[in-house]
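Engineer: pasting the sequence and the predicted model now:
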Amino acid sequence: MVNVKTPVDCLTKEDVRDEIDRLDEKLVRLFAERQGFVRRMSELKQHPDEAFDAERIEKMIAVIRKRAEELGLEADQVDLVWRTLIDWNIAFEQRVIAHRLEKSA
């Protein structure tokens, strides 16, 4: 079992780095799980243009920014991270859908 520390429990830079590494591992696993859903979405969509939904994106960002602020996290940081993630997901979906359409043509 991993001994999880809170920030105030970290007495050295190594302690802090160890906890950041532990969290980064969790984040990578979560991103991988999220990508599985993005991959599935690309299978359900019929055209690459469906990958971009401005209204959905802005609703998501607003919810995420609000939640970040509630947690004491800088909303601008979350906004940047999520927009980057969303941009990558859009491009991924467009590539997958286009490839599928090319194969079926």
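Structural biologist: Sure thing, it's come through. Residues are numbered from 1 along each chain as shown.

Engineer: could you use CA atoms for every contact and neighbour count after this?
Structural biologist: Fine.

Engineer: tell me how far the helix or strand hosting residue 81 lies from the chain's centre.
Structural biologist: Secondary structure assignment for residue 81, by DSSP states H and E: helix 75-104. For helix 75-104, the separation from the chain centroid amounts to 10 Å (computed by Cα atoms, centre = their mean, to the nearest Å).

Engineer: can you point out the buried residues in that helix?
Structural biologist: Applying a neighbour-count criterion of 16 or more other Cα atoms under 10 Å, the buried positions in helix 75-104 are 75, 78-79, 82-83, 86, 89-90, 92-94, 96-98.

Engineer: one more structure, for comparison:
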Amino acid sequence: MTELTPPRDCQDMTALRAEIDALDRRLVALLATRATYIDRAIELKQENGWPARIPDRVEEVVSKVCQEAEGQGLDPKLIETLWRELIDWSIAREAQVIVAE
């Protein structure tokens, strides 16, 4: 993975946009990797007879990412919104398989 050019070193909008596009590709790749962990969670939950949604775990994940956001100088409300959507998508993905079994 190549290093990104620091924002201050981008001399024009074309260069800046190229870096944003590269960062977006990395984010998508990370989300795709996260989905493989969700697939493994499906298997483990099935083996243990657990439901797709475990409310305490959802709140734990949201709390952790909000704290991380604050530490990184990001708006925790934005991160909470994004992660709740991501978690809902993940749980729906799990529920399709867990319920079907």
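Structural biologist: Structure received. Computed from a prediction, not measured in an experiment: that's the story for all the values here.

Engineer: send over the TM-score of the superposed chains.
Structural biologist: Comparison of the two superposed chains (TM-score structural alignment, normalised by the length of the second structure) gives a TM-score of 0.88, and 100 aligned residues with a Cα RMSD of 2.0 Å.

Engineer: who are the packing partners of the helix holding residue 81 of the first structure?
Structural biologist: For helix 75-104 of the first structure, the packing partners by 3 or more Cα pairs under 8 Å, 6 or more residues apart in numbering; DSSP states H and E come out as helix 13-44, helix 54-70.

Engineer: TSV please, covering these and showing mean neighbour count and distance to residue 102 of the first structure.
Structural biologist: Below are those laid out as TSV (neighbours: other Cα atoms under 10 Å; distance: least, Cα to Cα, whole Å):
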stretch	mean neighbour count	distance to residue 102 of the first structure
helix 13-44	13	14
helix 54-70	13	26
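
Engineer: closest one to residue 4 of the first structure among these?
Structural biologist: helix 13-44 (7.3 Å; Cα to Cα).

Engineer: any idea how far residue 5 of the second structure is from the aligned residue in the second structure for residue 21 of the first structure?
Structural biologist: The equivalent of residue 21 of the first structure in the second structure is residue 21 (alignment by TM-score structural alignment). For residue 21 of the second structure, the distance to residue 5 of the second structure (Cα to Cα, to the nearest Å) stands at 12 Å.

Engineer: and residue 54 of the second structure, what is it in contact with?
Structural biologist: By Cα atoms under 8 Å, 6 or more residues apart in numbering, residue 54 of the second structure lies in contact with nothing.

Engineer: tell me the spacing between it and residue 72 of the second structure.
Structural biologist: In this view, residue 54 of the second structure and residue 72 of the second structure are 27 Å apart by Cα to Cα.

Engineer: same thing with residue 66 of the second structure?
Structural biologist: Noted for residue 66 of the second structure: a distance of 10 Å to residue 72 of the second structure, by Cα to Cα.

Engineer: check the gap between the residue nearest in space to the middle of the second structure and residue 50 of the second structure for me.
Structural biologist: Taking Cα atoms, centre = their mean, the centroid of the second structure lies closest to residue 31, which sits 5.3 Å from it. From residue 31 of the second structure across to residue 50 of the second structure, the span is 24 Å (Cα to Cα).
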